[in-house]
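Novice: this one's sequence-less:
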């Protein structure tokens, strides 16, 4: 298999070739390494391609048998591997326990070959950190790949691996999916266990999953990673059949709420709004009932929750630094994160209770506003991928902690709200701007109803296919003409 052929397959397609004996897992690992060596110097998506990549464990059978996989450098961990969280404070830190997520990855046949970039502590939606530098968007290297699953998205878009681990605490899967032309699902709260060390991260706002290129890979990944483990604090209803089988099931007539107005301070670009309008028209043509929906929350509600969660993390950060024999300073933390840490150092004992109540109020308010709809259609992001730098980066020394969180809430206005509510939401690469940049459209389901999202995502992929679109930087481009 040539590299130009490797990049044409999704993860299920590669696994099928392995099962048929047409290619071996070792060959796929070497192709991933070849892809990495060709494009990673340009995109800076993978910060470590494992030296022992050719011998990493993975089941010989399973839906993803032999498929190359990558780990985001924060979130689900691999025992003994580096996990530096994009921060100088954690440089050289190794995890001491395997996450349930990566146990399931190995059982499904995935070969985890390396780790990908993330902004420090995953706090920023922009793809840069002092520790690891800038990750470029394969569609335009001068623009951000999004965040915080920055390297994962850039690596998949550029063809290093067909699927990669990511996590989403406020849009961190969906934002890079939208800006890099990928499928990015943030599952329902409770769908994917965060165990054994982080079962309900950030009051349930943060979840682990993957970035990929096709709906069938998304469905297969749900089958692999879904399900509770003993000790999980929050367990939701399990599906009646495998999600892959849902791809063959009809979609019921749905009541669809469409967001045609902005939900935050940043204006929605005309190309993005046109993509939402086109998706709404497509769904209406399929027989669904389409209605407009007004903004279901106030931006100040969300930015206050972001600040509260950051405040709550100050003591745990101090504990981690002390355990490593390190100090927190401008030499170990980026400017915004240092300000957030200093703000949260002296919390009143009542703070967690107040934060929990703020989350409850917002969840209730949004829940009432969207209850009448089976799905929502919104922009994933109000803009196409933005140039690197600026007010959305935690490396920016000019912003206060409050200013940074207000800017974050303004730009990520359509995504973070559904981390608070716990609803599943997927960004689909349904359109492109007039300049050729990807535009993601977000489909939001009822809590626990990934089944409907799988079916409607399949319908939209069939009606508006995106598989032939390719970024400027992609592995194998040279040998595709040989």
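Specialist: Yep, it's here. Quantities reported herein were computed from a predicted structural model and do not represent experimental measurements.

Novice: can we go C-alpha only for contacts and neighbour counts from here?
Specialist: Fine.

Novice: for this structure, which residue is closest to the average position?
Specialist: residue 173 (1.3 Å; Cα atoms, centre = their mean).

Novice: Let me know the distance separating residue 164 from residue 305.
Specialist: As judged by Cα to Cα, to the nearest Å, residue 164 and residue 305 stand 29 Å apart.

Novice: out of the two, which sits in the more crowded spot?
Specialist: Taking other Cα atoms under 10 Å, residue 164 and residue 305 do not tie; residue 164 has more neighbours (28 against 21).

Novice: Chain neighbours aside, what residue packs nearest to the more buried one?
Specialist: For residue 164, ignoring the flanking residues on the chain, the nearest one in space by Cα to Cα, 6 or more residues apart in numbering is residue 70 at 4.8 Å.

Novice: now swap in residue 18 and tell me
Specialist: Nearest to residue 18 is residue 24, by Cα to Cα, 6+ apart, at 5.5 Å.

Novice: Can you report how many residues lie near that neighbour?
Specialist: With other Cα under 10 Å as criterion, residue 24 counts 17.

Novice: and what of the one 10 residues further on?
Specialist: Residues lying near residue 34 (other Cα under 10 Å) number 16.

Novice: how about the strands in the stretch 351-482 of the chain?
Specialist: 375-379, 425-432, 438-445 (DSSP state E, counting those that start in this stretch).

Novice: thought the residue nearest to residue 18 was touching residue 14?
Specialist: No. Look at residue 24 against residue 14 with Cα atoms under 8 Å: they stay out of range, at 9.6 Å.

Novice: any residues in contact with both of these two?
Specialist: Common contact partners of residue 24 and residue 14 (Cα atoms under 8 Å, 6 or more residues apart in numbering): residue 66.

Novice: re earlier: verify the contact between the residue nearest to the centre of the chain and residue 151 for me.
Specialist: No. Taking contacts as Cα under 8 Å, residue 173 lies outside contact range of residue 151: 11.0 Å.

Novice: In addition, the following structure is provided for comparison:
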């Protein structure tokens, strides 16, 4: 019974608890047993709070939408009162947080039982989860491969069947890339949809968004319903939906106008055979479902200056985050304490002037308007989620500063522009390589239109249900 209930998605697990088929404690115990049996290989969970979680499962409030459903929190953002917070970095080892973040409080009120925290690259600045602090997270589909990043620990935990959903965040692709690598549904919300408070206002100038990694579209919709909403003091919020997002599952999306790209217009992500197959296959499926599908995308994507301005803003915020960490722990963070990638980012950010930073923000503002113009005549953009084929652990050598930046730029070519514009996007597991590795496709909607993404994603899932062999 315990193994079978773990195969259910979070919505199914909640129903099983509600209808008395399994107790919240039994479900938590099953998830804990799964973590203990699989995590020695996968290395997804870097902090375990099993005893406290079991007590919380015993005390779960009946009637909450996800009463008794186990979950895990990414160890970056997602602060939980009294729990360790390391963000994948040695400079935070031993630190704990004093209060729940707003999104965590909402998860707990919804009845989720938090079993622990998941692995992440140092400060979330890599597309693979291989921190020096806690070691690499391995892809459950093939342990030689990366689970992606920066939410690679959460993705691997869901793909391995440890939990049905896990908390994540996305500043340049960090939900969608692990979703693609691990064969999951990864929905990045619109800017301002989920509060980053009370500790932050707009992380990475609003590029970063919090969300959940799931196995089904309905879980992606229902969990976003739980954590969405502007909180007092937030700098802005996303426009409200006309009804809960979960009610969009199964709703007719109508005949949509969809453009698709198999290669990035700026040439940074040359076409890979599996990426082309994934996108053209998805395009054919969408056309068969009655949508108007044609090649093409926003011309603004071809602007080669984007990566420079995006990188400037990220470097500035990494430097500011390091200063904040120094104040929190009581002594400044020295660059020598960091992994090489973050030494470079931190140094670049500390060397920036205010005028240069603001100039890059202004450039991104103009880029956002150029991108938005394309959606005036289209409903969705279809692309690969990850701009490169699935890659092995070590593909981004930690000390090789000549190779890693170019590879990273190719990998995030389709995701990071959507962080800059603040649009919602979803990665769906619609293809596998000859070796059985997942390859995701990305759908991007206009700002605020998660409802449209959920409608069409659910339509795709109903036509071609997603398989999750690694969770068996």
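Specialist: Received it, and whenever you're ready, just let me know what you need. None of the values given here were measured: they were computed from a predicted structure.

Novice: Mind checking the TM-score on these two?
Specialist: Aligned and superposed, the two chains score 0.94 in TM-score terms (TM-score structural alignment, normalised by the length of the second structure); 466 aligned residues with a Cα RMSD of 1.8 Å.

Novice: circling back to that earlier point, looking at the alignment, what corresponds to the residue nearest to the centre of the first structure in the second structure?
Specialist: Per TM-score structural alignment, the equivalent position to residue 173 of the first structure in the second structure is residue 175.

Novice: mind checking how far its match is from residue 184 of the second structure?
Specialist: Using Cα to Cα, we find residue 175 of the second structure at a distance of 10 Å from residue 184 of the second structure.

Novice: quick one: common contacting residues for those two?
Specialist: Here residue 175 of the second structure and residue 184 have residue 213 as joint contacts, going by Cα under 8 Å, 6+ apart.

Novice: Average separation of stretch 358-374 of the second structure from the aligned part of the first structure, please.
Specialist: Its matched residues in the first structure lie on average 1.8 Å from stretch 358-374 of the second structure after superposition (mean Cα distance after the TM-score superposition for the first structure).

Novice: contacting residues around that stretch?
Specialist: By Cα under 8 Å, 6+ apart, stretch 358-374 of the second structure touches 297-301, 306, 309-310, 312-313, 420-421, 446.

Novice: Specify which member of these is nearest to residue 115 of the second structure.
Specialist: Checking the contacts of stretch 358-374 of the second structure against residue 115 of the second structure by Cα to Cα gives residue 420 as the nearest, at 32.5 Å.

Novice: Who are the contact partners of that closest one?
Specialist: 206, 207, 310, 364, 368.

Novice: Buried residues in stretch 398-406 of the second structure, which are they?
Specialist: Neighbour-count burial for stretch 398-406 of the second structure flags 398, 404 (criterion: 16 or more other Cα atoms under 10 Å).

Novice: Distance from that stretch to the middle of the chain?
Specialist: Relative to the chain's own centre, stretch 398-406 of the second structure is displaced by 23 Å; criterion: Cα atoms, centre = their mean, to the nearest Å.

Novice: cool, and stretch 228-248 of the second structure?
Specialist: Counting by Cα atoms, centre = their mean, stretch 228-248 of the second structure is centred 18 Å from the centre of its parent chain.

Novice: List the buried residues in that stretch.
Specialist: Using 16+ other Cα under 10 Å as the test for burial, stretch 228-248 of the second structure gives 228, 229, 230, 231, 234, 236, 237, 238, 245, 246, 248.

Novice: from the residues you listed, which ones fall inside strands?
Specialist: In strands, judged by DSSP state E, none of those are found.

Novice: As CSV, the residues you listed with distance to residue 191 of the second structure would be great.
Specialist: Output for these, formatted as CSV (distance: Cα to Cα, whole Å):
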residue, distance to residue 191 of the second structure
228, 11
229, 11
230, 11
231, 14
234, 12
236, 9
237, 7
238, 6
245, 16
246, 19
248, 20
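
Novice: Closest one to residue 19 of the second structure out of those, please.
Specialist: Closest to residue 19 of the second structure, out of all of these and judged by Cα to Cα, is residue 246, at 20.1 Å.

Novice: Give the aligned equivalent of that closest one in the first structure.
Specialist: Using TM-score structural alignment, residue 246 of the second structure lines up with residue 244 in the first structure.

Novice: Let me see the contact set for that match.
Specialist: Residue 244 of the first structure neighbours (Cα under 8 Å, 6+ apart): 216, 219, 220, 223.

Novice: do that again at 10 Å, thanks
Specialist: 215, 216, 217, 218, 219, 220, 221, 222, 223, 451, 454, 455 (Cα atoms under 10 Å, 6 or more residues apart in numbering).

Novice: And for residue 205 of the second structure?
Specialist: Residue 205 of the second structure is in contact with 171, 313, 314, 316, 317, 361, 419, 420, counting by Cα under 10 Å, 6+ apart.

Novice: before we move on, back to that, out of the contacts of residue 420 of the second structure, grab the one that's most surrounded.
Specialist: Result: residue 207 is most packed of the contacts of residue 420 of the second structure (other Cα under 10 Å), 25 neighbours.
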